[in-house]
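Colleague: Need a 3D model of the following:
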Amino acid sequence: MTKQSPEREERRRQQQELADHLKASGAMDDIFAKIDAGEPLTGEGGLIGTMLKAALERGLEAELTEHVGYERGDAEASLHQNSRNGTSSKTVATEIGDLELAIPRDRNGTFTPMLVPKGQRRLDGLDGMIISLYAGGMTIRDIQHHLASTLGTDLSHETISKITEQVAEEILAWQTRPLEALYPVIFLDAIIVEVRDGGHVRNKAAHIAVGVDVDGAKHVLGIWVQATEGAKFWAAVCAELANRGVRDVLIVCCDGLTGFPEAVEATWPKATVQTCVVHLIRAAMRFVNYKDRKAVAALKPIYQAANEDAALEALEAFEASELGRRYPSAVKSFHDAWDRFTPFLAFPPELRRVIYTTNSIESLNYQLRKVTKNRGHFPNDQAVVKLLWLAICNIEDKRARDRAKERGLRSDQRKASGRLVEGQVTTNWKQALEQLSLVYPERINRYL
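Modeller: The predicted structure is shown next:
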């Protein structure tokens, strides 16, 4: 049997004590009798909904008692300046369905309930549920149908949309938050989404930047939907990062983005823009027949070469081989990317392993694609950023909860996934940082 964490064991103990106390007191006898008689727990007329209705109405009555200064039925009620004035009906949407509440009123009209405020038609827990469903990739209409079919709660398309818009300020704060002065490595990759643009729907690239700080921890720096092609867009992205505090970047790893190297070099003149080697290998293998793919592993001596001269010699050898003549596109891929590929060859093995690929961000994008794949298209760029941000938060929170459940277990008993990206420490970072301090001593040592 799997051992539970101390926190979970304590929580279960407290819950069991409360349940035992309620059973012993007889307070649950009538409820147990109704369950035994076959009455439903959830849905319309369910016991849980009835109990929540009773609890809320009792709390509202207590609030009114404090407001008017006397208990219901008090013989001296007429001596008070204000008095009770019946109730009004109000429908409130909750996680267990709609509840019809009797909201108490006062004669002077000055009572403002706190438990269910005026104008509020949903309990807070329902908002959290809707945002969580949205972050999981469900469309607004999917959520509308889900709430109606499972909870019997019928919320309009506009209401659900407004609920998801509640996070807009949080997203803006996150997207404009101050950043570190130095990120030794920044990875940049994109996922393709469909966005309505005027009267048409077209593919757009949602670019996600992940920075590695001097402690080796990864952070999502921002999300940008490419509105224009090339240098102008990338100049704006780099300027935004600089305005948020990024003073220097040592290495930027990306996949041959038009105009991006020039924008980086204009913002951080000493930065090295490195083509992702894995993307380059994929491009070289794009037109290779499946039966030849294993043989085309002859490309390995190129990207594992000791230096640029050795890599060029390996490329020329492959070009002259039978496979090279059969697949000239594979050779062309390396020739086209050569200037942005060769900086990688100047680094020692420990550092090469860190910048070899954007896989750390690709694993993030893989999870995000699972969220976006069921979407038809987004109404605008802001909706793309909203969903991707919520999805990242949702995935990280879920993984954190899973790890918390396994806290206290032996390592061989833990099955929860580690951090997706945010706060994840780069493998072998200490060795890579040592090499960076040797390669860029005047730029990195002052931040250590």
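Colleague: Every contact and neighbour count from this point should use C-alpha atoms.
Modeller: Fine.
Colleague: same for the longest helix anywhere in the chain, what does it pack against?
Modeller: When the chain is parsed with DSSP state H, its longest helix is helix 381-405. When contacts are defined as 3 or more CA pairs under 8 Å, 6 or more residues apart in numbering; DSSP states H and E, helix 381-405 sits against helix 124-135, helix 168-175, strand 218-225, helix 359-372.
Colleague: so which of these is the most packed in?
Modeller: Among the helices and strands packed on helix 381-405, strand 218-225 has the highest mean neighbour count (mean count of other CA atoms under 10 Å), at a mean of 21.
Colleague: Please provide the structure for the following sequence as well, for comparison with the first:
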Amino acid sequence: MTAPSIIDPTEFLHEQLSQASPDLLRQMLTTFINTLMSADADSVCGAGWGERSEQRTNTRNGYRHRDFDTRAGTIDVAIPKLRNGSYFPDWLLERRRRAERALTTVVATCYLLGVSTRRMEKLVESLGITKLSKSQVSVMAADLDAQVAEFRSRPLDQGPYTFVAADALVLKVREGGRVVNVHALLATGVNADGHREILGLQVTSAEDGAGWLGFFRDLTARGLSGVRLVTSDAHAGLVSAIGATLPGATWQRCRTHYAANLMAATPKASWPWVRALLHSVYDQPDAASVHAQFDRVLDAVADKLPKVSEHLDTARADVLAFTSFPKELWRQIWSNNPSERLNREIRRRTDVVGIFPDRDSLIRLVGAVLAEQHDEWVEGRRYLGLEVLARSRVTAVPDTTGDSSEEVTSTDTIPALSA
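Modeller: Model (predicted):
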């Protein structure tokens, strides 16, 4: 096989498309790569293929064939040989490693999903790749482990992280010959530039206070700072860990989780109208209206449902913590719903596995998903505007203009300072 030094793109493309064979992309890729290598070899020789020139410094001496694994399949590339010295296309091939980096990711993902080596070989053969060894799979997995470990331990130096959301997912792992539930503790935050970040991932045996305390201590040790609000469910260990590691941060009880808790305390026949009353609280235009409507809800249920009224009154400060921040942010901070898409993506991958063989494989898969999502968030549009973030970081001060001891919210301090 010889690699021509030039091709007519129009004629070549028309010829290939007219054939419309199943290997069209592979054939076209082979031709283009061989043409590029031929042109590169011509520049090394100082003259074109078959051309007589005084500037020639070397001559061709045939070709040596190498298999090159690509996403289009394994192709046969013809590397030009020289009479003096050697030519190797470092811009295309890595010595003793010819697989594309993208292909490495695909095969590593198959490994993560629990696909056996035999099934994986069939999979890559269907993609046109002819060989895959167990050692290659092990190297790919180790490479991915290193990337995930680096991501999980990176410094959190893009703060202050004004808003943080914490959640946990229950997954199944095989340990000691039996299947047990473990908890993947997750935290996301909004950095100083207004972008969301994946802050951390840890896997614990139980979602208890010790697990959450260790998790948040790790986050603060890596640089988590400037937190004004943490949104989560009402897990006692989680709330205690927030208070112990993030002094000055307010806790917002997720409105979605709270609605589920309130439903459990409400008679089934009464839940539709209680739910409607609860939702009316969040539909108010400003903080004062939210608190006034909450009072009306308490009055509406006090006589008929005293236990529901007590439940609401006890949770009031935690459920309405979002009202201390600008109205533009309420939908992003009053619940963990913005993180549901992330949770669904994790579940989509982990459901394929079902039961993980060990914790390392769980961390490898979930960590890879989180690292991928983190990159998308950082490279995408801002989650929150810089101006509203700046207003959110203004410290609330006591209102000394009257007899009331209520505090002025962060949005109200700006005109007071300028007065």
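Colleague: just to revisit the earlier point, specify the angle between the longest helix of the first structure and helix 124-135 in degrees.
Modeller: Interaxial angle, helix 381-405 of the first structure versus helix 124-135 (axes from the mean of the first three to the mean of the last three CA atoms, to 10 degrees): 110 degrees.
Colleague: Centre of the chain to helix 381-405 of the first structure, how far?
Modeller: Mean-position distance between helix 381-405 of the first structure and its chain equals 3 Å (CA atoms, centre = their mean, to the nearest Å).
Colleague: residue boundaries of the strands in the first structure?
Modeller: Per DSSP state E, the first structure carries strands over the ranges 84-94, 97-106, 182-197, 200-212, 218-225, 248-254, 272-275.
Colleague: Using JSON lines, lay out the ones you listed together with distance to residue 231 of the first structure.
Modeller: Below are these laid out as JSON lines (distance: least, CA to CA, whole Å):
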{"stretch": "strand 84-94", "distance to residue 231 of the first structure": "49"}
{"stretch": "strand 97-106", "distance to residue 231 of the first structure": "52"}
{"stretch": "strand 182-197", "distance to residue 231 of the first structure": "15"}
{"stretch": "strand 200-212", "distance to residue 231 of the first structure": "14"}
{"stretch": "strand 218-225", "distance to residue 231 of the first structure": "14"}
{"stretch": "strand 248-254", "distance to residue 231 of the first structure": "15"}
{"stretch": "strand 272-275", "distance to residue 231 of the first structure": "15"}
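Colleague: looking at those strands, which is closest to residue 236 of the first structure?
Modeller: Nearest to residue 236 of the first structure among these is strand 218-225 (10.1 Å), distances taken as CA to CA.
Colleague: Residues contacting that closest one, please?
Modeller: Strand 218-225 of the first structure has contacts (CA atoms under 8 Å, 6 or more residues apart in numbering) with 175, 179, 204-213, 237, 381, 384-385, 421-426.
Colleague: which residues of the second structure does it align to?
Modeller: Mapped onto the second structure using TM-score structural alignment, strand 218-225 of the first structure spans residues 196-203.
Colleague: how much does that stretch stray from the first structure?
Modeller: Stretch 196-203 of the second structure, aligned to the first structure and superposed, deviates on average by 2.6 Å (mean CA distance after the TM-score superposition for the first structure).
Colleague: That stretch: how far from the chain's middle?
Modeller: Distance, stretch centre to chain centre, for stretch 196-203 of the second structure: 9 Å (CA atoms, centre = their mean).
Colleague: likewise stretch 99-110 of the second structure?
Modeller: Put simply, stretch 99-110 of the second structure sits 19 Å off its chain's centre (CA atoms, centre = their mean).
Colleague: now swap in stretch 169-179 of the first structure and tell me
Modeller: 14 Å.
Colleague: Touching it from outside, list them.
Modeller: Contacts to stretch 169-179 of the first structure, defined as CA under 8 Å, 6+ apart, come from residues 221, 222, 223, 241, 244, 245, 246, 386, 389.
Colleague: do the same with stretch 337-346 of the first structure
Modeller: So stretch 337-346 of the first structure is contacted by 256, 272-277, 280, 303-308, 334, 352, 355-356 (CA under 8 Å, 6+ apart).
Colleague: Those, buried ones only, as a PyMOL selection?
Modeller: Buried residues among the contacts of stretch 337-346 of the first structure (16 or more other CA atoms under 10 Å), as a PyMOL selection:
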select buried, resi 256+272+273+274+275+276+277+280+303+305+307+308+334+352+355+356
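Colleague: Okay, and which of the contacts of stretch 337-346 of the first structure map to helices?
Modeller: Within these, residues falling in helices by DSSP H are 277, 280, 303, 308, 334, 352, 355.
Colleague: ok, the last one touching residue 253?
Modeller: Yes. In this structure residue 355 of the first structure lies within contact range of residue 253 using CA atoms under 8 Å: 6.6 Å.
Colleague: Now for those two: what residues contact both?
Modeller: Common contacts of residue 355 of the first structure and residue 253, defined by CA under 8 Å, 6+ apart, comprise 185, 276.
Colleague: Tell me the buried residues in stretch 152-163 of the first structure?
Modeller: Across stretch 152-163 of the first structure, burial judged by 16+ other CA under 10 Å covers 152, 153, 155, 160, 161.
Colleague: now swap in stretch 248-265 of the first structure and tell me
Modeller: Result for stretch 248-265 of the first structure [16+ other CA under 10 Å]: buried residues 248-256, 260-264.
Colleague: and the residue lying closest to residue 22 of the first structure once chain neighbours are set aside, how many neighbours?
Modeller: With CA to CA, 6 or more residues apart in numbering as the criterion, residue 22 of the first structure has its nearest non-adjacent residue at 6.3 Å, and that residue is residue 28. By the other CA atoms under 10 Å criterion, the neighbourhood of residue 28 of the first structure contains 13 residues.
Colleague: How about residue 65 of the second structure?
Modeller: Residue 65 of the second structure has 12 neighbours, counted by other CA under 10 Å.
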